[in-house]
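[1] Requesting a structural model of the entry that follows:
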Amino acid sequence: MTGLIVTGGPIDLVFAQRFIMERPFDRIIAVDRGLNAVSKLKLIPDAIVGDFDSADESVLKEFKSKTLDTTWEIHKPEKDETDTELAIITAIRLGCTKLILLGATGGRLDHFLGNLHLLYASLKQGVEAAIVDERNWITVTEKERVFEADQIFGKYISFLPLSEEVKGISLTGFKYPLHKKDITIGTSLCISNELTGAAGKMEFDSGILICVESHD
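    Here you go, the predicted structure:
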């Protein structure tokens, strides 16, 4: 089951509308100010989550006035988790095993960096999660991956260590290949690589990698 989480960062609505139309989502969750985008995109959320300190009051009234089978999860502003983390918990409780997060990149950098860590937290629970915007598709992995030229989100593929060290990374089918290279936090070695053919393979022995598929 695939869930769409629309959180409160800036969202390119033209991109979002096209992206959502091209993909079936089993569950839609609006997160605080993300409800503004959900309203403009004319989506019906299965759950609305947050402390609602940033959603437009008119949008809150709009959804409260509708007769919808939507769950409201209202939290206090003073809490240990971000609204996005609470939305992920809700999505997993609803049975989602795959998640797409929109509105999770732009805006405040502390929230974006926190969202990167939430990708890993999701992975540890057996849930594949991705942060997506009009230029980027961001995931976290602990295992090898094959990238197919006709399936990738953008021509550039970058790898960044999320763990202190990633051991033995190998890249085959890439413009800049690697063989059993150890990389650590603080390196830009694996930024902006490209495929040379129909597919490329990324392998490594241990560690946690952030993978970014992007285009200009």
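
[2] From here on, just use CA atoms for contacts and neighbour counts.
    OK.

[3] and the gap between the residue nearest the centre of the chain and Thr82?
    Closest residue to the average C-alpha location of the chain: Ile131 at 1.7 Å, with CA atoms, centre = their mean. Distance of Ile131 to Thr82, given as CA to CA, to the nearest Å: 16 Å.

[4] The residue nearest to the centre of the chain: what secondary structure?
    strand (DSSP: H, G, I helix; E, B strand; the rest coil).

[5] Can you show me the helices along the chain?
    Shown for the chain, the helices assigned by DSSP state H span residues 13-21, 34-40, 57-65, 83-93, 109-124.

[6] for Glu134, what are its contacts?
    Asp12, Phe15, Ala16 (CA atoms under 8 Å, 6 or more residues apart in numbering).

[7] and if we set it to 10 Å?
    Ile11, Asp12, Leu13, Val14, Phe15, Ala16, Phe19, Leu102, Phe153, Ser214, His215, Asp216 (CA atoms under 10 Å, 6 or more residues apart in numbering).

[8] Most neighbours among the residues you listed, which one is it?
    In terms of neighbours by other CA atoms under 10 Å, these top out with Leu102 at 25 neighbours.

[9] There's contact between it and Gln17 in this structure, I believe.
    No - taking CA atoms under 10 Å as the definition, Leu102 is not a contact partner of Gln17, at 11.1 Å.

[10] To check against the first, give me the structure of this:
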Amino acid sequence: MQRVNILLGGPKSEYPDELLNDPSSLPGPWIGADRGNVYLISKGITPKMAIGDFDSSSNKEKAEIKASISEVKKYPPEKDDTDAQLTILAAHQKYPAEEYCIYGATGGRIDHFLANLYLPYDPRFADFYDKMYYKSATNTIRFYKPGEHQVSHEKGMKYVAFVHLGPVKNLNIKDAKYTLTNYTADHAVSWASNEFIKPTIDFSFESGVVAVIQSKDKASN
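    Prediction:
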């Protein structure tokens, strides 16, 4: 399978246009976490699975989810994993794919965002974190394993950041506005506000986890 779409519980204010306008036109099946399922149903989409503790859903919404979706996995609110962790793991287990396009992962509560950002360090995600793609109205995030990589400039995004989420060895950034050569550190660093000067940027590193974040400023009201 090429792509699986996942809608987590982040606020609707952070949804990109493709999710606000016509998500049914996006390729691949959908899986929803908690109230994300209610939004998908309202857009004419029937998720393959609904997952979560559903503590943020009303009784009416819970009934709608149960009536519309054939596979509902309900967990107690007091649990070790977040709804996001449970949903992404379930999606990967049942629907192996080349890419998991995840919406609602970066907005809202900062503690939830950080939990999602550091999923690559959870051993259960080790074999597929580089297939996860977070997308919001103003940010995208991809995760990379050690090696040589090329990043393409995404339409509408102005900035690119290279963030090693922990120790990194010999990080190199080439063909960008700001380059970096053989940088090694024993702590996390966000190399923020870099920019593309060509359609692509090459980068490499020998150990660690690097998140590449493309972003733009939110339009002022």
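
[11] TM between them?
    The TM-score (TM-score structural alignment, normalised by the length of structure 1) is 0.86; 210 aligned residues with a CA RMSD of 2.2 Å.

[12] returning to what we had before: format the contacts of Glu134 of structure 1 as a markdown table; extra columns: distance to Ala91 of structure 1.
    Compiled in a markdown table, these are given as follows (distance: CA to CA, whole Å):
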| residue | distance to Ala91 of structure 1 |
| --- | --- |
| Ile11 | 20 |
| Asp12 | 23 |
| Leu13 | 22 |
| Val14 | 25 |
| Phe15 | 23 |
| Ala16 | 19 |
| Phe19 | 19 |
| Leu102 | 14 |
| Phe153 | 24 |
| Ser214 | 26 |
| His215 | 29 |
| Asp216 | 31 |
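
[13] ok now do Tyr121 of structure 2, which residues does it touch?
    Tyr129, Leu165, Gly166, Gly208, Val209.

[14] Check Lys60 of structure 2 too.
    Per CA under 10 Å, 6+ apart, neighbours of Lys60 of structure 2: Lys66.

[15] Give the aligned equivalent of it in structure 1.
    By TM-score structural alignment, Lys60 of structure 2 lines up with Ser58 in structure 1.

[16] From Ser39 of structure 1, how far off is its match?
    10 Å.

[17] again with Ile169 of structure 1
    Counting by CA to CA, the gap from Ile169 of structure 1 to Ser39 of structure 1 is 43 Å.

[18] Pick out whichever of the two has more residues nearby.
    Ile169 (22 against 16).

[19] Just confirm that one contacts Glu142, I think it does.
    No - contact criterion CA under 10 Å: Ile169 of structure 1 and Glu142 do not qualify, at 11.4 Å.

[20] which neighbours do the two share?
    Glu203, Phe204, Asp205, Ser206, Gly207, Leu209.

[21] picking up where we left off before, show me what contacts the residue nearest to the centre of structure 1?
    5, 99-105, 112, 115-116, 118-119, 137-140, 212.

[22] Still touching in structure 2? Go through those.
    Of the contacts of Ile131 of structure 1, the ones still in contact in structure 2 (both residues aligned by TM-score structural alignment, their matches' CA atoms under 10 Å) are 5, 99-105, 115-116, 137-140, 212.

[23] Widest-spaced pair of those residues?
    Ile5 and Val212 (18.9 Å; CA to CA).

[24] Return the member of the kept ones among the contacts of Ile131 of structure 1 nearest to Ile74 of structure 1.
    The closest of the kept ones among the contacts of Ile131 of structure 1, once distances to Ile74 of structure 1 are taken by CA to CA, is Ile5, at 16.0 Å.

[25] And that closest one, how close does it get to His117 of structure 1?
    16 Å.

[26] Mind checking which of those two has more residues around it?
    Neighbours were counted for Ile5 of structure 1 and for His117 using other CA under 10 Å; Ile5 has more, 28 against 16.

[27] Is the more buried one in contact with Ala91, as I believe?
    Yes - applying CA under 10 Å as the test, Ile5 of structure 1 and Ala91 come out as touching, 8.1 Å apart.

[28] Check the contact lists of these two and give me the overlap.
    With CA under 10 Å, 6+ apart, Ile5 of structure 1 and Ala91 have common neighbours Arg27, Ile28, Ile29, Ala47, Leu99.

[29] Please convert the residues you listed to TSV, extending it with neighbour count and distance to Phe174 of structure 1.
    Below are these laid out as TSV (neighbours: other CA atoms under 10 Å; distance: CA to CA, whole Å):
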residue	neighbour count	distance to Phe174 of structure 1
Arg27	19	36
Ile28	22	36
Ile29	28	37
Ala47	20	41
Leu99	24	28
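
[30] Could you dump those into JSON lines with distance to Tyr176 of structure 1 added?
    Listed next are those as JSON lines, based on distance: CA to CA, whole Å:
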{"residue": "Arg27", "distance to Tyr176 of structure 1": "39"}
{"residue": "Ile28", "distance to Tyr176 of structure 1": "39"}
{"residue": "Ile29", "distance to Tyr176 of structure 1": "39"}
{"residue": "Ala47", "distance to Tyr176 of structure 1": "44"}
{"residue": "Leu99", "distance to Tyr176 of structure 1": "30"}
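
[31] In strands only, show me those.
    Arg27, Ile28, Ile29, Ala47, Leu99 (DSSP state E).

[32] Need the counterpart of the fourth one in structure 2.
    Ala47 of structure 1 maps onto Met49 in structure 2, with residues paired by TM-score structural alignment.

[33] Having no further points to raise, I will conclude here.
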